[in-house]
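Engineer: sequence-free structure coming up:
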């Protein structure tokens, strides 16, 4: 088996359920793994310290729901407009009726669905909203929707006196959108947007309940939610957010943050499984929001992407909340033997829970008949022709609104608000009290230059990661009023190592001494200014070893802990600035940062928090976090984009930006004029200009 994981397409009962496996035989933990585990432990410890009493917990539920909605891109909630619910077909099947229908959760955002009911309905019935997992149901290039992979659940419920609405997802519905933005589509802008398809699925479910309440067959006080795998996750979101849900039985849709990040279950999940974790929650907090209503947690014992030990942990922590509320009888755990699959033993627990808590049957109640697939998917198709006004395929571009650039007239107030947003919503994972540590790692004096290498620990003494910080300055009397910090990406590191490694080989592992390159040394001596060089974590010698998939899942793992790799790179730059000025002779030095590409954007944001930076010299700077290659920061586009950050930086220092499209920076120049008040220079130059 490949070490970096395998993609399995398991055809279970003909449903085409897709299971993405975690890596097999993973490499030993490295510095990144240890940092991520430390972040998870920090979140776990913070949660363990929260021990509210019953009254405090109940009083905080509203705010907790708001926080979850925010992390799903649903705060404020989208407008509840006309659903435009439309029935496109109806058929009878073994004593039940199935309606094919669609509604719009938001204008142009279609939800295709099947509505199952008994043939004879004499009054409002208990109702189940069923969320589908990743079942790929296509034939002759027509998508029939993953709802057709779970039709046996709807049939069972209708035969046993329930109403059941089964809804398609945005990824595998009849109109195909996307769930795999960060997993395999290189859509890191989703993180910067604060977008997750989990929010789209949660909103589809909430609006599905709105639709159900328009139907006379539905008892609005007896609505349950369930679903498997991805559908289990959407059940959690809707159950936690919507108090109209009376009963829930999510199946194979939850485990701990530790499982996802430390045990690498994140490899096996698309983005629909995750909130944008700005408040740094563990997943039992989502589960506990359903308390004290009846909740059954359902899983198998051999599920590789929702490991049963993690499920036990979620159950245990959730049980503490139910116990505190005096409602432990309303919480259940059903574990069946088997893999990650839609198994009958799982269904048994789900069905029994709904019978008990929606129909009032006893714990000893029995029922006849398993859930058996019996309806051809062609009969469940909603659209013969897809609507031209659909937004499903591009909903990631509009679901979470982008912030507009502030106006010069309101700049003073806007700047304060934006700094607050950066601290609380974008870089909230940064520690409050960390003291970066710097220790000598080597020194060479050669060719009229003193080269020093330091080990920088951005998180403090004895912590990881460890980064290499180089300081080069002319031997002898040096003017240290200014030091230039070059922030290097991987390409920059290669050039730096090739330029100075042969001159100072003992400071560069594996480098052999060669004849000095005159230009390298002469330019350094001629400048008369000390030069520092830093590769932040994730770049050059500090890049994670492994495959491209490992690099992707590393970035996703940071995202799950409420940060991004790039936001920690910003912290690394801050730490380097801070520690450079702690060196003998540099206490009063001003720092010039030289950087390009994504590291230029990181440098801009680092300067906002480090007053010791008095100049930015930046090249090839992306003009938006939407650009390929731009750094991803959690939620940043809800508040600002890169030009606004550059204008904020220009309020306290000189800024020079060399860009391929200078016109994209004109609004920033206007803002910078307001910010600087004429005290600092803000230059936008063509990239070709030296």
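Structural biologist: Thanks, I have it. It should be emphasised that the depicted structure is a prediction, and the values quoted were computed from it without experimental measurement.

Engineer: When you work out contacts or count neighbours from here on, use the C-alpha atoms and nothing else.
Structural biologist: OK.

Engineer: check contacts around residue 105.
Structural biologist: 80, 83, 111, 203-204, 207-208 (Cα atoms under 8 Å, 6 or more residues apart in numbering).

Engineer: and which of those residues is nearest residue 595?
Structural biologist: The shortest gap between residue 595 and any of those belongs to residue 203, at 41.4 Å (Cα to Cα).

Engineer: Give me the neighbour count for the closest one.
Structural biologist: Taking other Cα atoms under 10 Å as the criterion, the count of residues near residue 203 is 24.

Engineer: Determine the three-state secondary structure at it.
Structural biologist: Classification of residue 203 by DSSP: H, G, I helix; E, B strand; the rest coil places it in helix.

Engineer: returning to what we had before: in helices, which of the contacts of residue 105 fall?
Structural biologist: Judged by DSSP state H, the subset of the contacts of residue 105 located in helices is 203-204, 207-208.

Engineer: want to try TSV for those residues, with distance to residue 347 as columns?
Structural biologist: Below are these laid out as TSV (distance: Cα to Cα, whole Å):
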residue	distance to residue 347
203	25
204	23
207	25
208	22
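
Engineer: related to what we said a few turns ago, looking at the contacts of residue 105, which is nearest residue 639?
Structural biologist: Checking the contacts of residue 105 one by one against residue 639 (Cα to Cα), the nearest turns out to be residue 203, at 22.4 Å.

Engineer: Spatially nearest residue to the closest one, not counting backbone neighbours?
Structural biologist: Distances taken as Cα to Cα, 6 or more residues apart in numbering put residue 105 closest to residue 203, at 6.8 Å, once the chain neighbours are dropped.

Engineer: Next one: the one you found relative to residue 351, how far apart?
Structural biologist: Note on residue 105: its distance to residue 351, by Cα to Cα, to the nearest Å, is 28 Å.

Engineer: How about residue 473?
Structural biologist: Taken as Cα to Cα, the spacing of residue 473 relative to residue 351 amounts to 73 Å.

Engineer: ok, these two, which is more surrounded?
Structural biologist: Applying other Cα under 10 Å to residue 473 and residue 351 shows that residue 473 carries more neighbours, namely 25 against 19.

Engineer: That one against residue 533, yeah?
Structural biologist: No. Between residue 473 and residue 533 there is no contact under Cα atoms under 8 Å: 11.6 Å.

Engineer: Would you map the strands across the stretch 351-500 of the chain?
Structural biologist: Under the criterion DSSP state E, counting those that start in this stretch, the stretch 351-500 of the chain carries strands at the ranges 437-446, 449-457, 467-474, 482-487.

Engineer: how about those in JSON lines, adding distance to residue 143?
Structural biologist: JSON lines is the format used below for these (distance: least, Cα to Cα, whole Å):
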{"stretch": "strand 437-446", "distance to residue 143": "56"}
{"stretch": "strand 449-457", "distance to residue 143": "52"}
{"stretch": "strand 467-474", "distance to residue 143": "50"}
{"stretch": "strand 482-487", "distance to residue 143": "48"}
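
Engineer: another structure for you, compare them:
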């Protein structure tokens, strides 16, 4: 048995199908978002719009944690500079969860304006030479500057001892640990940003509490990931008087077009579907002053989107007669640090918050990383015996939000449980998609070892199109009373080496349909190149990761989309074989697709789950959980988790077989 040749044997070019689908969906949603923002023409309208943006962000990150009354600040050292000093300190943003920080303090009593400096994906973060220079420059102009290590970076590395399938999770300047922890947050209906924002607000609490800081003059600045944090913090904390987000502003659609990846803390689920873009986050500052720093050749944040966003922001600021408070600084360079953006950023901060005019310094000495360590061994995990990890915090959130998660549901006395769950799954996987007539195309018919083999393709969605493929294998000697949709991890690409298995399934079920949902097998998307610094991290930062996070932005997931396709494949198989009931056979990732499609479909006979992985509760709460971008989904550890679907199928008297290696068990 053979699979398909290129472009579905020449019938349809599917190389960019999934990318194109997501981009077209994003473009459609962009038009709706533009219309909603364009309708804002009064202060009353804007206040309602701003509150909608805030409430959406709070909801999609899982809420903003309560901050501790006592930060337990500990000053561990001091470094003396010319005209300033650097205090080395730690504080607790959660119980037994330490943040490491350097505070640059100008000479003199003050009170001084305060700046919270937020690092992006740099390693080391707070001691990066360019970040040091930015902090020193501001300190020499009379600012108290607090710079902190983000979760997973610097002295706050979380996964230095963890390897997932041979891939180190720590790395990528924080990108990989953020991706790994962020995936767990998604399962729990949250976002890693909730913990980063909490750290930032606690850092702002510390700045606000210092006697030498004027708490009426507080600003926040950062570049790249730090610029995104700057936006979030400015949106949610009105103590911020000015904001300087750098190399972090563009337009979401422009960013999607580049093929670049969206970091976990930046993938706010459904933000594109809600019509919330960078302009909405920036404009939420109105009428407080904001300076956007941009790089003309930024690889991640296209300059066209920068100018489009600035125009939209200024229009909204004009509602407050404050358009002049929106400043844009563009540097003729690529993605860069705050310091590299040049003197205009520092000059603007001095004008808006400072006490002196800006005069640049030519030579700014920096210190080695170890000299700026706040802990004796450069690690909070080594320094504090009871130090918790981000996994501990996520586990705590899961168990508090879903107290029954991880336990087998009790449904024996609940007659309506199975049908309610089927409706819930239908709303999740089917309701938002407009089914179309399949119009199957049979493009070859052959016989092999006594079975009939047919290659077929059809569309499960239209405008934008989704083409799916499959190989239908029928045993003329067997009645097709329970034909099976067969889902291998690599779909029809696993033929012909799986021919014997497929023939056996065809004889057992009467017919076996080896199926490729979107992005799998013969309809897999082309490889989308990763940045040159990440080319060896395919699973952590590869094509599936990119497409999965893009789907989240649209309020969907690859899991939802593929389960929908499998559901439609079941409909095709029943129609083609005139069978009343259908079965599903899934292996690995395909086992999840089989399980959830069976949970939706009516008239299901059997479900065979080969090497089904952990439940979503386990994926969210286990420290060394497998990283599967194909399973990226939002809020699935509650009553839609694997044990609940299994319980519902049992209630429906659907036979479920689970195979692990050579072992086979029947759930009923």
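Structural biologist: Alright, I've got the coordinates. All figures in this text were calculated on a predicted structure; none of them were measured in a lab.

Engineer: Once they're superposed, what TM-score comes out?
Structural biologist: The pair, once superposed, lands on a TM-score of 0.78 when counted by TM-score structural alignment, normalised by the length of structure 2; 603 aligned residues with a Cα RMSD of 3.9 Å.

Engineer: Distance check, residue 74 of structure 2 against residue 371 of structure 2.
Structural biologist: Separation of residue 74 of structure 2 from residue 371 of structure 2 (Cα to Cα) stands at 17 Å.

Engineer: my bad, residue 439 of structure 2
Structural biologist: 68 Å.

Engineer: Comparing the two, which residue is more hemmed in?
Structural biologist: When neighbours are counted by other Cα under 10 Å, residue 371 comes out ahead of the other of residue 439 of structure 2 and residue 371, with 14 against 11.

Engineer: Please report the distance of that one from residue 80 of structure 2.
Structural biologist: With distances taken as Cα to Cα, residue 371 of structure 2 is found 11 Å from residue 80 of structure 2.

Engineer: just residue 443 of structure 2 next, same as before
Structural biologist: The separation that residue 443 of structure 2 has from residue 80 of structure 2, given Cα to Cα, amounts to 76 Å.

Engineer: How about residue 643 of structure 2?
Structural biologist: Following Cα to Cα, the distance that separates residue 643 of structure 2 from residue 80 of structure 2 is 59 Å.

Engineer: And those two? Which one has more around it.
Structural biologist: Between residue 643 of structure 2 and residue 80, counted using other Cα under 10 Å, residue 643 has the larger neighbour count: 21 against 11.

Engineer: Report the contact partners of residue 44 of structure 1.
Structural biologist: Shown in contact with residue 44 of structure 1 (Cα under 8 Å, 6+ apart): residue 282.

Engineer: My reading is that it lies in a helix. Confirm?
Structural biologist: Yes. According to three-state DSSP, residue 44 of structure 1 belongs to a helix.

Engineer: Translate it into the numbering of structure 2.
Structural biologist: Residue correspondence, TM-score structural alignment: residue 44 of structure 1 in this structure matches residue 30 in structure 2.

Engineer: How about residue 158 of structure 1?
Structural biologist: Aligned against structure 2 - with TM-score structural alignment as the criterion - residue 158 of structure 1 pairs with residue 139.

Engineer: For the residue nearest to that match when sequence neighbours are not counted, the count of nearby residues, please.
Structural biologist: Across the structure, with Cα to Cα, 6+ apart as the measure, the residue nearest residue 139 of structure 2 apart from its sequence neighbours is residue 106 (5.0 Å). Using other Cα under 10 Å, residue 106 of structure 2 has 24 other residues around it.

Engineer: Residue 434 of structure 1 now?
Structural biologist: Using other Cα under 10 Å, residue 434 of structure 1 is surrounded by 12 other residues.

Engineer: surely residue 123 of structure 2 meets residue 174?
Structural biologist: Yes. At 7.3 Å, residue 123 of structure 2 and residue 174 qualify as touching, with contact defined as Cα under 8 Å.

Engineer: Give the intersection of the neighbour lists for these two.
Structural biologist: With contacts defined as Cα under 8 Å, 6+ apart, the residues shared by residue 123 of structure 2 and residue 174 are residue 153.

Engineer: Who has more neighbours out of the two?
Structural biologist: residue 174 (24 against 16).

Engineer: That one and residue 125 touch, don't they?
Structural biologist: No. Residue 174 of structure 2 is not in contact with residue 125 according to Cα under 8 Å; the separation is 9.1 Å.

Engineer: So for those two, which residues contact both of them?
Structural biologist: By Cα under 8 Å, 6+ apart, residue 174 of structure 2 and residue 125 have these common neighbours: residue 153.

Engineer: Out of the ones in helices among the contacts of residue 105 of structure 1, give me the one that has the most neighbours.
Structural biologist: residue 204 (27 neighbours).

Engineer: Now which residue in structure 2 aligns to it?
Structural biologist: With the correspondence set by TM-score structural alignment, residue 204 of structure 1 lines up against residue 199 in structure 2.

Engineer: Go ahead and confirm its match touches residue 99.
Structural biologist: Yes. Contact between residue 199 of structure 2 and residue 99 holds when scored by Cα under 8 Å: they sit 7.2 Å apart.

Engineer: mind checking how far the most centrally placed residue in structure 2 is from residue 627 of structure 2?
Structural biologist: With distances taken as Cα atoms, centre = their mean, the residue of structure 2 nearest its centroid is residue 264 (3.4 Å). Residue 264 of structure 2 sits 13 Å away from residue 627 of structure 2 when distances are taken as Cα to Cα.

Engineer: Quick check: neighbours shared by the two?
Structural biologist: Each of residue 183 lies in contact with both residue 264 of structure 2 and residue 627 under the rule Cα under 8 Å, 6+ apart.

Engineer: that older thread, which among the ones in helices among the contacts of residue 105 of structure 1 gets closest to residue 397 of structure 1?
Structural biologist: Taking Cα to Cα as the measure, residue 397 of structure 1 sits nearest to residue 203 out of these, at 16.0 Å.

Engineer: Count the residues that sit near residue 205 of structure 2.
Structural biologist: Residues near residue 205 of structure 2, counting by other Cα under 10 Å, number 18.

Engineer: Residue 576 of structure 2 now?
Structural biologist: Residues lying near residue 576 of structure 2 (other Cα under 10 Å) number 12.

Engineer: now do residue 641 of structure 1
Structural biologist: For residue 641 of structure 1, the neighbour count with other Cα under 10 Å is 20.

Engineer: Quick check: closest non-adjacent residue to it.
Structural biologist: Nearest in space to residue 641 of structure 1, with sequence neighbours left out and distances taken as Cα to Cα, 6+ apart, is residue 624 at 5.9 Å.

Engineer: Distance check, whatever residue of structure 2 lines up with the one you found against residue 418 of structure 2.
Structural biologist: In the superposition onto structure 2, residue 624 of structure 1 corresponds to residue 615 when matched by TM-score structural alignment. As defined by Cα to Cα, residue 615 of structure 2 lies at a distance of 19 Å from residue 418 of structure 2.
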